[in-house]
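Model the structure of this input:
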Amino acid sequence: MRERRDKEEHAAAFDRAADVYDAARPGYPAEAVAWLADGIRGPVLDLGAGTGKLTAELVALGLDVTAVDPSHQMLRVLGERLPGVEARVGSAERLPLGDASVDLVVAAQAWHWVDESLAVPEVARVLRPGGRLGLVWNDRDESVDWVRELGELMGAGEATFGEDDEPALSAPFGPVEKRTVRWVQELTLDGLLDLARSRSYFITKDPDAQAAVIASLRRLHAEHPELAGADRIELPYVTRCYRASREG
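Model (predicted):
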């Protein structure tokens, strides 16, 4: 019960940082998006759409996308970015769409927040037979020394909710395919600090703890030999993509 309350608190924290989330969080590499949406021509549901990072990529492919997120503030930013996209408040456990109404459901940086026992049948309900569920996460590449230290200083290990786990989708979904894409996000120091400020485990800290994290990141930037005060920072990512088709 305590773990569930913690998870809900962290998930709700994004309401307090929607603008900084939109400014700092990376998008998704074109190769990953193309693989998730390969062969899709019909309607798409972007589940946990947030401020529309993945939504924008799907719209750019010419797809008809409906964005769903539990956060009014995140959807406010999405509406400013993508005024032509229909946006609805909702969750994976209770989707505001009709039965068999979409060909693809995607969840970017979001599936680890859901209750899979409720979300799997609900996603299956809105998918047409043969439709697809696509899941994607951007992971910082912590095989790089300074990136690993960045995660430690931000406190990434203090609040993990299964985002690193391999998704195991039950019936009516078939086998899960996986693809990984390596890429780099270019940031300034301010962008790197905003990236930290956009994380739920930062937002939920008290102001003194937040200030300590920011000070430690400034020191990392100034002193680490791979950064050495650089104006432009290259932050490596490994994007994990998964897809599975609805059978029956």
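
rest of the way, CA atoms for contacts and neighbours
Fine.

Would you quantify the distance from Ala230 to Leu217?
Note on Ala230: its distance to Leu217, by Cα to Cα, to the nearest Å, is 13 Å.

more neighbours, the two?
Neighbours were tallied for Ala230 and for Leu217 using other Cα atoms under 10 Å; the higher tally belongs to Leu217 (21 against 12).

Asn138 is in contact with Ala110, isn't it?
No. Shown here, Asn138 and Ala110 do not form a contact pair, counting by Cα atoms under 8 Å, at 10.7 Å.

which of these two has more neighbours?
Using other Cα under 10 Å as the criterion, Asn138 and Ala110 rank with Asn138 on top: 23 against 19.

ok, for that one, nearest residue in space, not its chain neighbours?
Using Cα to Cα, 6 or more residues apart in numbering and skipping residues adjacent in sequence, the residue nearest Asn138 is Thr239, 4.4 Å away.

For the comparison step, fold the sequence that follows:
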Amino acid sequence: MDRAERSLHASSFGAAAGAYAEHRPDYAHDAVRWALEPAPGPRVLDLGAGTGRLTAALVGLGAEVVAVEPDPAMLAELRRALPAVRALAGSAEAIPLPDASVDAVLAGNAMHWFDMAVAGPEIARVLAPGGVLAGLWNLMDDGVEWVAGLARAGGSAAVGPRDTPAPWRSATADVHLPKTGEAPRFGSPERSLHPHGQRRTADSLVETLATRAGMLVMPQAEREAALGRIRAFLADRPETARGEFTLPLLTGVLRTRRL
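Coordinates of the predicted model:
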């Protein structure tokens, strides 16, 4: 994806901020704990915080959270849902915080949108020495047969290149963290996968997939055709045809420490 296409996808969520807040899953609590495990203190920046899914998990774990989000509509949803949280307009490339002011920077389903050549030094600037940088992604567990079928039915717009475990490992191998040879330096990255799930119906799963960036930037006719294929697939599967079911997920975490 080139820079212009990435910018188009990254800026697509605001138009669907309400649906995003309603339908996107939270993050496995074990994954959030693992991400924070090496942090030297409780001050956490949720960067690219969206509507506050990860922010809420951090608050629940007792972190001192500040959220930063560039999209006004997403930021408004976050402030509505979590009025006690300090929530600021800003981006990974221009973080509105002082130097060494946080012990951890976490990003939920957002780090792949960062221009790390610019964001890396900014993240390093706001992190205290020994601080943690971690990205979290909710992945569909395509080791489950019907989930693999859903991925095929939906196509790459619905289930993208970071949305299942194997492509996620490849995509995060070396591109989403500051380079270790740069100063200030970051340590070697670590990865972890944590079981998770989201209760859905066929209709609400379609609504969830409709909030994916690839879907949001599609021409309307193509988008409706893709969602129609997903509806037909879910209607034909015994696991999903009637009532509620659990969508099998894994929360993948990529973390490193500022040296």
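
So which residues of the stretch 51-200 of the second structure form strands?
64-69, 86-89, 102-108, 127-140, 190-200 (DSSP state E, counting those that start in this stretch).

can you list contacts of the first one?
The one in question is strand 64-69 of the second structure. Outside strand 64-69 of the second structure, the residues within contact range by Cα atoms under 8 Å, 6 or more residues apart in numbering are 42-50, 52, 55, 58-59, 75, 85-91, 95-96.

The same query, at a cut-off of 7 Å, please.
42-50, 55, 58-59, 75, 85-91 (Cα atoms under 7 Å, 6 or more residues apart in numbering).

ok, now the shortest one?
Contacting residues not belonging to strand 86-89 of the second structure are listed as 66-70, 79 [Cα under 7 Å, 6+ apart].

Show me the residue at the heart of the first structure, geometrically.
Gln109 (2.0 Å; Cα atoms, centre = their mean).

thought that residue was touching Trp137?
Yes. A contact is recorded between Gln109 of the first structure and Trp137 when judged using Cα atoms under 7 Å, the distance being 4.8 Å.

list the helices and strands the helix ranked longest in the first structure packs on?
Determined from DSSP state H, the single longest helix within the first structure is helix 207-223. Contacts defined by 3 or more Cα pairs under 7 Å, 6 or more residues apart in numbering; DSSP states H and E place helix 207-223 of the first structure against helix 145-154.

orientation of the helix it packs on relative to helix 207-223 in degrees?
Put simply, helix 145-154 of the first structure runs at 160 degrees to helix 207-223, going by axes from the mean of the first three to the mean of the last three Cα atoms, to 10 degrees.

show me where the second structure has helices.
Using DSSP H, helices in the second structure cover 3-10, 17-23, 29-36, 53-60, 72-81, 116-126, 145-154, 165-171, 202-209, 213-216, 220-236.

mean per-residue distance, the third one to the first structure?
If you overlay the two and look at helix 29-36 of the second structure, the average distance to its match in the first structure is 1.1 Å (mean Cα distance after the TM-score superposition for the first structure).

Would you mark the buried spots in that helix?
Residues 29, 31-32, 34-36 are the ones in helix 29-36 of the second structure that count as buried (16 or more other Cα atoms under 10 Å).

ditto for the longest one
Within helix 220-236 of the second structure, the residues that qualify as buried by neighbour count (16+ other Cα under 10 Å) are 223, 226-227, 230-231, 233-234.

quick one: it aligns where in the first structure?
With TM-score structural alignment applied, helix 220-236 of the second structure matches the range 207-223 in the first structure.

Identify the residues contacting that stretch?
Here stretch 207-223 of the first structure has contacts from 153-154, 193, 202, 227-229, using Cα under 7 Å, 6+ apart.

ok, back up a step: list the residues that contact the residue nearest to the centre of the first structure.
Counting by Cα under 7 Å, 6+ apart, Gln109 of the first structure makes contact with 136-138.

where's it relative to Gly191 of the first structure, distance?
19 Å.

rewinding a little: please say which position in the second structure the residue nearest to the centre of the first structure maps to.
Alignment note (TM-score structural alignment): Gln109 of the first structure maps to Asn109 of the second structure.

same check, this time on Glu3 of the first structure
Per TM-score structural alignment, Glu3 of the first structure is aligned with Asp2.

burial measure for its match, as a count.
Asp2 of the second structure: 6 neighbours (other Cα under 10 Å).

Distance check, the residue lying closest to Ala168 of the first structure once chain neighbours are set aside against Leu133 of the first structure.
Once flanking residues are discounted, Ala168 of the first structure sits nearest to Val176: 7.7 Å by Cα to Cα, 6+ apart. In this structure, Val176 of the first structure and Leu133 of the first structure are 9 Å apart, going by Cα to Cα.

Looking at the two, which has the bigger crowd around it?
Applying other Cα under 10 Å to Val176 of the first structure and Leu133 shows that Leu133 carries more neighbours, namely 26 against 16.

can you give me the end-to-end distance of stretch 74-92 of the first structure?
Note: stretch 74-92 of the first structure ends 16 Å apart using Cα to Cα.

for the strands of the stretch 51-200 of the second structure, which one ends up most surrounded?
strand 102-108 (a mean of 27; mean count of other Cα atoms under 10 Å).

Okay, angle between that one and strand 127-140 too, please.
Using the same axes, to 10 degrees: strand 102-108 of the second structure against strand 127-140 is 20 degrees.
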